[in-house]
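Colleague: got a structure for you, letters missing:
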């Protein structure tokens, strides 16, 4: 999918927001929803999405949505750092299929990194164990300030 198009309210993140699909919730407020990536690139890979948006990517999003969204990303990233003690964090966001975007609902990835541990391929690894994701979500959630 290119940078232009119509929002598909049948995408997996829209279904998660509507409660039609399960997720390992990390954090939620009136603006954002954060949950564990089921195809993680690293242990603790967390996604943050806007709750009230039909933007497919960053370029389509309304500035009034972006401000609380990026604050939510920062808040969750701090909690990932506190909970998992990584050596670094990758915070990334893809726009369009050629850039690596696989779900066309605006979202940010928070990926913990440790020295000497290889990073998995985006959307290329196997599905994580739901029980492990739930445990990681609880660890990170406990550190939300």
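Modeller: Received it, and whenever you're ready, just let me know what you need. Predicted model, so just to flag it, every value in this text is computed and none were measured.

Colleague: contacts, neighbours, all on C-alpha from now
Modeller: OK.

Colleague: the longest helix along the chain - contacts with which helices or strands?
Modeller: Across the chain, the longest stretch assigned as helix under DSSP state H is helix 63-84. Contact partners of helix 63-84 among helices and strands, from 3 or more C-alpha pairs under 8 Å, 6 or more residues apart in numbering; DSSP states H and E: strand 32-36, strand 46-50, strand 108-113, helix 130-141.

Colleague: may I see the buried residues of it?
Modeller: By neighbour count on 16 or more other C-alpha atoms under 10 Å, the buried set for helix 63-84 is 65, 68-70, 72-73, 76-81, 83-84.

Colleague: which of the helices and strands packed on helix 63-84 is buried the deepest?
Modeller: strand 46-50 (a mean of 27; mean count of other C-alpha atoms under 10 Å).

Colleague: which positions within the following helix or strand past the longest helix of the chain qualify as buried?
Modeller: Proceeding N to C from helix 63-84, the next assigned helix or strand is strand 88-92, under DSSP states H and E. Buried residues in strand 88-92, counted by 16+ other C-alpha under 10 Å: 89, 91.

Colleague: quick one: strand 88-92 to strand 46-50, angle?
Modeller: 30 degrees (axes from the mean of the first three to the mean of the last three C-alpha atoms, to 10 degrees).

Colleague: from residue 63, how far out is the residue most central in space within the chain?
Modeller: Taking C-alpha atoms, centre = their mean, the centroid of the chain lies closest to residue 47, which sits 1.0 Å from it. Note on residue 47: its distance to residue 63, by C-alpha to C-alpha, to the nearest Å, is 20 Å.

Colleague: ok, second structure coming up, stack it against the first:
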């Protein structure tokens, strides 16, 4: 588990929802995940897809569960587009770690319907990076991929 790990069942609201011990407006559940409406939505229809197994971040999630979280999220994007909520776009987002804006330390996929003029923005302060620096970053990631067990 990562540094910010919350043991399953110990004050984890998502573990409580998965266990049926806390309220949620559930839209989908199966043996692997539960998907429900975000209590503090960015926009109307904002959904969360949460694995039943407690995992703080992506590093703690097994590959099969991660693929299923994404698959259910994909199905939910289709459902949102076909629903009477009439969204015009969708953001799919994982916040992994406190510096990445994660506030509940049980991995979850945000599926956020977007509407013209909804007021929510992602405006990064970006600058083009030199090729040599990009190549060095790519090498670091390749090395990490090669060393995984």
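Modeller: Structure received. Only a predicted model underlies this, so the values are computations on that prediction, with no experimental measurement involved.

Colleague: contacts for the longest helix of structure 1, please.
Modeller: Helix 63-84 of structure 1 is contacted by residues 27, 31-32, 34, 44, 48-50, 53, 89, 108, 110, 112, 139-145 when judged by C-alpha atoms under 8 Å, 6 or more residues apart in numbering.

Colleague: need the contact list for residue 107 of structure 2.
Modeller: Residues in contact with residue 107 of structure 2, defined by C-alpha under 8 Å, 6+ apart, are 50-51, 54-58, 94-96.

Colleague: and with 6 Å instead?
Modeller: 55-57 (C-alpha atoms under 6 Å, 6 or more residues apart in numbering).

Colleague: let's verify it: helix, strand, or coil?
Modeller: Judged by DSSP: H, G, I helix; E, B strand; the rest coil, the three-state class of residue 107 of structure 2 is coil.

Colleague: and the residue lying farthest from the centre of structure 2, what helix or strand is that in?
Modeller: Distance from the centre of structure 2 peaks at residue 132, with 31.7 Å (C-alpha atoms, centre = their mean). Here residue 132 of structure 2 sits within helix 131-147, counting by DSSP H and E.

Colleague: give me the contacts around that helix.
Modeller: Outside helix 131-147 of structure 2, no residue is within contact range by C-alpha under 6 Å, 6+ apart.

Colleague: kindly report the same for stretch 38-48 of structure 2.
Modeller: Residues from elsewhere that reach stretch 38-48 of structure 2 (C-alpha under 6 Å, 6+ apart): 35-37, 109-112.

Colleague: ok, so of those residues, who is nearest residue 2 of structure 2?
Modeller: Taking C-alpha to C-alpha as the measure, residue 2 of structure 2 lies nearest residue 109 of those, at 17.7 Å.

Colleague: which residues touch that closest one?
Modeller: Going by C-alpha under 6 Å, 6+ apart, residue 109 of structure 2 touches 48-49, 93-94.

Colleague: same check on residue 113 of structure 2?
Modeller: 87, 89-90.

Colleague: which one of those residues sits closest to residue 22 of structure 2?
Modeller: Using C-alpha to C-alpha, residue 90 is the member of the contacts of residue 113 of structure 2 that lies nearest residue 22 of structure 2, at 27.2 Å.

Colleague: that closest one against residue 110, yeah?
Modeller: No - counting by C-alpha atoms under 6 Å, residue 90 of structure 2 sits too far from residue 110 to count as a contact (9.9 Å).

Colleague: so which of the contacts of residue 107 of structure 2 sit within strands?
Modeller: Per DSSP state E, strands hold no members of the contacts of residue 107 of structure 2.

Colleague: tabulate those (TSV), appending distance to residue 136 of structure 2 and neighbour count.
Modeller: Shown next, in TSV, are the contacts of residue 107 of structure 2 (distance: C-alpha to C-alpha, whole Å; neighbours: other C-alpha atoms under 10 Å):
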residue	distance to residue 136 of structure 2	neighbour count
55	31	23
56	29	24
57	26	20
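
Colleague: out of the helices and strands packed on helix 63-84 of structure 1, which is closest to residue 13 of structure 1?
Modeller: Comparing these by C-alpha to C-alpha, strand 46-50 comes nearest, at 8.0 Å.

Colleague: cool, thanks, talk later.
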